[in-house]
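In: test case, fold it:
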Amino acid sequence: MGVVVNADSSDSSGLSGSSDSSGSSDSSRASNVSNVSNASSVDSGADSGRVPERAAADAPARSRAARAPVGRPCSVASTLGVVGEKWALLAIREMGFGNHRFDTIARNTGAPRDILTTRLRALEAAGVLERRRYQDRPPRFEYHLTARGRDLGPVLQTLAAWGDRWLTDEPPVDFRHGDHALDPALMCRGCGEEVLPGSMHVHVRVPGWDLAGPVD
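Out: Just a heads-up that it's a prediction; the model follows:
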């Protein structure tokens, strides 16, 4: 039996079933995502425990995000703008596994520390994770997934299932659901049936676009 993977689900268990409380609000998704463009300007102090300086202001980032996107307007493109990079997804994987400290995340992902710092700051700016102080002198923080970040759990589980099927003879990690291996599937809540390739159609809602591209 497949496990329901819904795009609008709010999985409160993360990737490994561990629960992380979230102080972030998802009331304004677009403004949080827009802050990602500020991440490269933040200094890399996560490994030393220093508190990196936040971007001077969010307004310029929001202004840049408000510009018309290049190519087809699409939530896939918007999502990849936040998590569509190897180290970002692997950091999210580690937090889902219950690993929250910078050194552990760096070790388990193999990410260069300066790049990992930038990715974590970008994920925080996008509302995917939050920092929680665990030491005052010097100030040091753990990284925890917010509700928005935990909602990526089914995405990573599906990626893992695809990799297990096509890229390896022996899966390196087993995701378990109860007493059996997880077999993720996309299910339609409207009818309760599994969504198979070719069984749905796409309705383009953005003015000036159809499935073939821009409409002249």
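
In: going forward, measure contacts between C-alpha atoms and count neighbours the same way
Out: Noted.

In: secondary structure element for A91?
Out: Using DSSP states H and E, A91 maps to helix 86-96.

In: looking just at contacts, which helices and strands does that helix meet?
Out: Applying 3 or more C-alpha pairs under 8 Å, 6 or more residues apart in numbering; DSSP states H and E, one finds that helix 86-96 makes contact with helix 102-109, helix 113-125, strand 140-145, helix 153-166.

In: over to D174. Which of the three states is it?
Out: At D174 the chain is in coil, as set by DSSP: H, G, I helix; E, B strand; the rest coil.

In: before we go on, could you also do this sequence so I can check it against the first one:
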Amino acid sequence: MRWEELDQQPCSLARTLSVVGDRWTLLVLRDCFLGVRRFDDFEARLGVTRHVLADRLKRLVEAGVLAKVPYQERPRREEYRFTEKGRDLYQAVMALVSWGDRYMAGAEGAPIRHRHKGCGQVMHGVLVCSECGEPLVPKEIELEEAPEWQGQLLPAHRHARSVEG
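Out: Model (predicted):
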């Protein structure tokens, strides 16, 4: 599998990585969720070269994750705003943040706290079942190929299987 062909793979993770699978792209998304909108602010916060930053922002716009929105007419200046598609990445980013808070934080602990406005409590993201609300645990999840992909994606000896845990 070639990196340039990830978006053609019959795998949702591979297709997603074709859009967000770069460290600079993930850091741009992080900063967007922190409220950064303008090119110069991204550049100053990330310390990335202008060329790399411009490329990552362009790709996110082309993928429909961000939109360029004018904030000034003369001279015309634009900022980057999430589309619905981009906002829907929040859960994925929060899952990575939660993992990092648990396994990569130093002795000081997590560098940023997330407070849920609804209940006022400091929280961490938990992925739950869309149907029953139970937390998702790998050994409790069974994978099965969609009928149109039957026999093409999972190992040949198992067409339905539990996630390895």
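
In: mind listing what's buried in the helix holding A91 of the first structure?
Out: Buried positions in helix 86-96 of the first structure, judged by neighbour count with 16 or more other C-alpha atoms under 10 Å: W87, A88, L89, L90, A91, I92, R93, E94, M95, G96.

In: for P154 of the first structure, see how far away M200 of the first structure is.
Out: Separation of M200 of the first structure from P154 of the first structure (C-alpha to C-alpha, to the nearest Å): 20 Å.

In: can you check L129 of the first structure too?
Out: The spacing between L129 of the first structure and P154 of the first structure, counted by C-alpha to C-alpha, is 16 Å.

In: out of those two, which sits in the busier spot?
Out: Ranked by neighbour count (other C-alpha atoms under 10 Å), L129 of the first structure and P154 place L129 first, with 26 against 23.

In: excluding chain neighbours, what is closest to the more buried one?
Out: L145 (4.2 Å; C-alpha to C-alpha, 6 or more residues apart in numbering).

In: after alignment, which residue of the second structure pairs with that neighbour?
Out: Here L145 of the first structure is matched to F82 in the second structure, going by TM-score structural alignment.

In: its match: how many residues sit nearby?
Out: 21.

In: just E134 of the second structure next, same as before
Out: Neighbours of E134 of the second structure (other C-alpha under 10 Å): 11.

In: what do we get in the first structure for it?
Out: E134 of the second structure maps onto E193 of the first structure when the alignment is built from TM-score structural alignment.

In: with adjacent residues omitted, what lies nearest to its match?
Out: M187 (5.7 Å).

In: and T49 of the second structure, by the same measure?
Out: E43 (7.2 Å).

In: what's the burial count for the equivalent of that neighbour over in the first structure?
Out: Aligned by TM-score structural alignment, E43 of the second structure pairs with A106 of the first structure. For A106 of the first structure, the count of nearby residues is 21 (other C-alpha under 10 Å).

In: thinking again about what came up before, for the match of L145 of the first structure, list the residues it contacts.
Out: C32, V65, L66, A67 (C-alpha atoms under 8 Å, 6 or more residues apart in numbering).
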